[in-house]
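>>> need a structure here:
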Amino acid sequence: ILRQASPRSLVLLDEVGRGTSTYDGLSIAWAAAEHLVEESQCFCLFATHYFELTELPKQKPKMQNAHFDAVEQGRHIAFKHHINPGPANKSYGLAVAQLAGVPRPVLGRAKQILQSLENSDKKKTVKVAPIEMDLFNEAQAQSAEDAQSLLTALETTAVDELSPRQALDLLYSWKQNFGNI
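Okay, the predicted model is just below:
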């Protein structure tokens, strides 16, 4: 895309730099956006979660920010199909994670980490509060035991010696026995 785009191109990009480290991904996305505006001069819709990229229109007048409406009602969120000019004023990552079915303990921990990250000075080392665990919680102990059992089963299974049907049966068995880890 970066090599072939021209002023006659319509380019749609989503999450450029995803799957890399934060700064690698941000750098790749930033450079790609600049290239498309300066070199290719194409019309591009560039979806990203890198909030830092919302600063680019200040340096590149041909760039513009836009975002979709979202309506919050209590703990619920609804995304609308209306585009507004300018950057989003809020991230909805945790709300989207909740919609995707991420378990409550994970969401709770994510909120703690997010708060630590937002409160930390970006030039200093980020200090995130450790996970507080009840070491005597029976459910946690059982879950840890189940996880260890599953790990042992995975390590001792001769995958290359299983038929496709045996492998499928084994997966179903593991899901039934360890599905609540």
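
>>> C-alpha only now, for contacts and for neighbours.
Noted.

>>> Show residues contacting stretch 67-79.
80, 81, 82, 83, 84, 85, 86, 87, 88, 95 (CA atoms under 8 Å, 6 or more residues apart in numbering).

>>> Now show me the structure for the sequence below, then we'll compare the two:
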Amino acid sequence: MVEMTEMAYILRHAGPSSLVLVDEIGRGTSTYDGLALAYACALDLATRVRAYTLFSTHYFELTQLPELAPSATNVHLDAVEHAGEVTFLYQVQAGPADRSYGLQVARLAGIPEPVLHDAQTRLAQLEEHNVRPLSRFVEPDEQIHLFGQMTTNLPAQFLEKIRQLEPDSTSPRDALALLYELRALIDSPDDAPALPREPDTHRVD
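Purely as a prediction, here's the structure:
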């Protein structure tokens, strides 16, 4: 709550002559909430507020921000890793970081080795199943663009039914029937039967 209050004050009162320092906004929320908040705040600072801002974040996806705000620039603090150990050089380099050093920092902080070993094993499993930080493990042509057009693998019938939906004239009964129908399309897109809808006796055409 404190960080949100502070950010609200910044967005309301900062201007082009302001210096704004932001450290890990959104860390107190769930993954997607935090990412969405960090993105929206960074974009507003860069495009509307236009304050000189240093915005640190662990969300790799935010390195795409310069695509929408040309005044934004990615920089990172350089580090060197050798034999599982990391040395931070404290030198600012152009461009986004190419990876995270969370496990190495945890080791420096004194996290027990068995815990680190379990974390490394779990990290390898997440990477294998593509549940991973985007910028580190995805090739550029495969990168998911947070700010670009969304794509989907939903069945064509699903999308068509959504397009044909008229929310203002759909009764609660019809909406519930449609929800079951859409669920059936996702579960069995090739042979999902269309569920019958009961007439709405309360709707006036």
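
>>> Turn the contacts of stretch 67-79 of the first structure into CSV, columns for neighbour count, secondary structure and distance to residue 13 of the first structure.
Below are those laid out as CSV (neighbours: other CA atoms under 10 Å; DSSP: H, G, I helix; E, B strand; the rest coil; distance: CA to CA, whole Å):
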residue, neighbour count, secondary structure, distance to residue 13 of the first structure
80, 10, strand, 20
81, 10, strand, 18
82, 9, strand, 19
83, 11, strand, 17
84, 12, strand, 19
85, 10, strand, 18
86, 13, coil, 18
87, 15, coil, 17
88, 16, coil, 18
95, 16, helix, 23
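
>>> what's the most distant pair in these?
Put simply, by CA to CA the two of the contacts of stretch 67-79 of the first structure set farthest apart are 85 and 95, 22.1 Å from each other.

>>> Return the residue of the first structure aligned against residue 84 of the second structure.
Applying TM-score structural alignment, one finds that residue 84 of the second structure aligns to residue 75 in the first structure.

>>> What distance do you get for its match to residue 92 of the first structure?
As judged by CA to CA, to the nearest Å, residue 75 of the first structure and residue 92 of the first structure stand 11 Å apart.

>>> So for the two, which sits in the more crowded spot?
For the pair residue 75 of the first structure and residue 92, the greater number of neighbours falls to residue 92 (14 against 7), based on other CA atoms under 10 Å.

>>> That one -> the second structure?
Match for residue 92 of the first structure (TM-score structural alignment): residue 101.

>>> helix, strand or coil for the nearest residue to its match once chain neighbours are set aside?
Take residue 101 of the second structure and drop its neighbours on the chain: the residue closest to it by CA to CA, 6 or more residues apart in numbering is residue 86, 7.7 Å away. Under the three-state scheme (DSSP: H, G, I helix; E, B strand; the rest coil), residue 86 of the second structure adopts strand.
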